[in-house]
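J.: 3D, please:
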Amino acid sequence: GRADKPGRALLQTWTPEHPVLMALAAGDRDAFVEAEMGEREAASLPPHGRLAAIILSSENAIAVEKVARDLAEAIPNAERLEVYGPADAPLALVRGRRRKRLLVRADRDVNLQAFLRAWLARVKVPASVRLTVDVDPYSFL
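T.: Next up, the predicted model:
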């Protein structure tokens, strides 16, 4: 890595007083990890909860929008679980493919795989639309 090499990082934010940003600016890795873990615990995010990203992509914007809407309408009832979206993925266009995303946040003891399997089985996804599932993703792009 670059830990031993001098460098400079520029951050642009609306919340410079946020504990995570304060720790990063101070170069205090331990404070950063502590602040981040506290935020994750409060929000039931990994490793204190489960998260899944459903990413849809297609060269056909209408097709990807329809599948995203169909998925949103087909969400099964479940306790201790929330679904957010659909919304444009942070990188909404990649290599000519339009992208939509839904996020699922669940308590740690929820059988997330079973929920996802039952949910996705309710919707027919045409061959022109690619659907990927990323459980406890490392990146949100």
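J.: contacts and neighbour counts: CA atoms only from here.
T.: Fine.
J.: Can you give me the buried ones in the longest helix along the chain?
T.: Secondary structure of the chain per DSSP state H: the longest helix is helix 29-43. Buried residues in helix 29-43, counted by 16 or more other C-alpha atoms under 10 Å: 31-32, 35-37.
J.: same check, this time on stretch 86-103
T.: 86-89, 93, 97-103.
J.: Between all of the residues you listed, which two are separated the most?
T.: Based on C-alpha to C-alpha, the longest span within the buried residues of stretch 86-103 runs between Arg97 and Leu103 and measures 19.3 Å.
J.: which strands and helices sit next to the strand or helix carrying Ala53?
T.: For Ala53, the element it lies in under DSSP states H and E is strand 49-58. Strand 49-58 sits against helix 61-73, strand 97-107, strand 130-135, with contacts defined as 3 or more C-alpha pairs under 8 Å, 6 or more residues apart in numbering; DSSP states H and E.
J.: what's the neighbour count on the residue lying closest to Arg105 once chain neighbours are set aside?
T.: Among residues not flanking Arg105 along the chain, Leu51 sits closest, at 4.6 Å (C-alpha to C-alpha, 6 or more residues apart in numbering). As a burial measure, Leu51 scores 23 neighbours (other C-alpha atoms under 10 Å).
J.: swap in Leu24?
T.: Using other C-alpha under 10 Å, Leu24 has 16 neighbouring residues.
J.: Can you name the residues that contact it?
T.: Applying C-alpha atoms under 8 Å, 6 or more residues apart in numbering, one finds that Leu24 lies in contact with Phe32.
J.: Let's see this one next, to set against the first:
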Amino acid sequence: MKLFTDAKGKTWTIEVNVATLQRVKGLTGVDLTKLIDAQGETFSKVVEDVFVMFDVLTALVQPQLDTQGMTPEQFGESLDETSLEGAVHALIEAVIDFFQEGKRMLLKRAFTKVKTAAERRQSTTIDKAMQAVESPEFDQAIENVLQSMSGN
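T.: Sure thing, here's the model as predicted:
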């Protein structure tokens, strides 16, 4: 079991077992056992598409939603980018924990490397974006748009 917290401070549990795997596949068509498959497309399908990720999360936490009398829409209203990132990490860790020890150890090492590389890439991307926003070219582009809007 892994936990993540939504934007409203509520903690959700992700548990991966045969029943949850079947529920997710039945409701979304996503086979979570292939989430960490290097040759598969499941990882990018789930992680890069916020709507697929939401459907998978909703299927995973459906019993919790039912217990609390919440709709999927109410659940979605409690998620933002930060909480989705936490949910993705919890999901991946829960899927890894589903497997037997030998495979689990290998997958954990691989996930740690992927996470580190992604953090470096995100940092580099943010740095580049900040440099672009702070550049004289960006200021000039804004000025050009404002002038064209005012008709001058």
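J.: Kindly provide the TM-score of these chains.
T.: With the length set by TM-score structural alignment, normalised by the length of structure 1, the two chains reach a TM-score of 0.24; 55 aligned residues with a C-alpha RMSD of 4.7 Å.
J.: Look up how far Ala110 of structure 2 lies from Met53 of structure 2.
T.: 21 Å (C-alpha to C-alpha, to the nearest Å).
J.: repeat for Gly86 of structure 2
T.: Noted for Gly86 of structure 2: a distance of 18 Å to Ala110 of structure 2, by C-alpha to C-alpha.
J.: ok, Met53 and Ala110 of structure 2, which is more surrounded?
T.: Shown here are Met53 of structure 2 and Ala110; by other C-alpha under 10 Å, Met53 has more neighbours (20 against 13).
J.: Name the nearest residue to the more buried one, ignoring sequence neighbours.
T.: Leaving out its chain neighbours, the residue that sits closest to Met53 of structure 2 by C-alpha to C-alpha, 6+ apart is Val46, at 5.0 Å.
J.: Which strands or helices does the helix or strand where the one you found lies pack on?
T.: In the assignment (DSSP H and E), Val46 of structure 2 maps to helix 42-47. Applying 3+ C-alpha pairs under 8 Å, 6+ apart, we find helix 42-47 of structure 2 packed against helix 50-68.
J.: what sits up against the helix it packs on?
T.: With C-alpha under 8 Å, 6+ apart as the test, helix 50-68 of structure 2 has contacts from 12-15, 20, 23-24, 27-28, 30, 45-47, 71-72, 75-76, 87-88.
J.: Give the buried residues for that helix.
T.: Of all the residues in helix 50-68 of structure 2, those buried under the rule 16+ other C-alpha under 10 Å are 52-62, 65.
J.: would you turn these into CSV with distance to Thr82 of structure 2?
T.: Below are the buried residues of helix 50-68 of structure 2 laid out as CSV (distance: C-alpha to C-alpha, whole Å):
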residue, distance to Thr82 of structure 2
Val52, 17
Met53, 13
Phe54, 13
Asp55, 17
Val56, 17
Leu57, 14
Thr58, 17
Ala59, 20
Leu60, 19
Val61, 18
Gln62, 21
Leu65, 20
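J.: So which of the residues you listed is the closest to Ala129 of structure 2?
T.: Met53 (26.0 Å).
J.: gap between the residue nearest to Arg105 of structure 1 and Asp30 of structure 1?
T.: 24 Å.
J.: I'd guess Phe4 of structure 2 is in a strand, am I close?
T.: Yes: judged by DSSP: H, G, I helix; E, B strand; the rest coil, Phe4 of structure 2 forms part of a strand.
J.: Pull the number of nearby residues for it.
T.: Neighbourhood size, Phe4 of structure 2 [other C-alpha under 10 Å]: 20.
J.: Ok, Pro72 of structure 2 next?
T.: 18.
J.: just Ile55 of structure 1 next, same as before
T.: Residues near Ile55 of structure 1, counting by other C-alpha under 10 Å, number 22.
J.: Does it touch Leu131 like I think?
T.: Yes: counting by C-alpha atoms under 8 Å, Ile55 of structure 1 does reach Leu131; the two are 5.7 Å apart.
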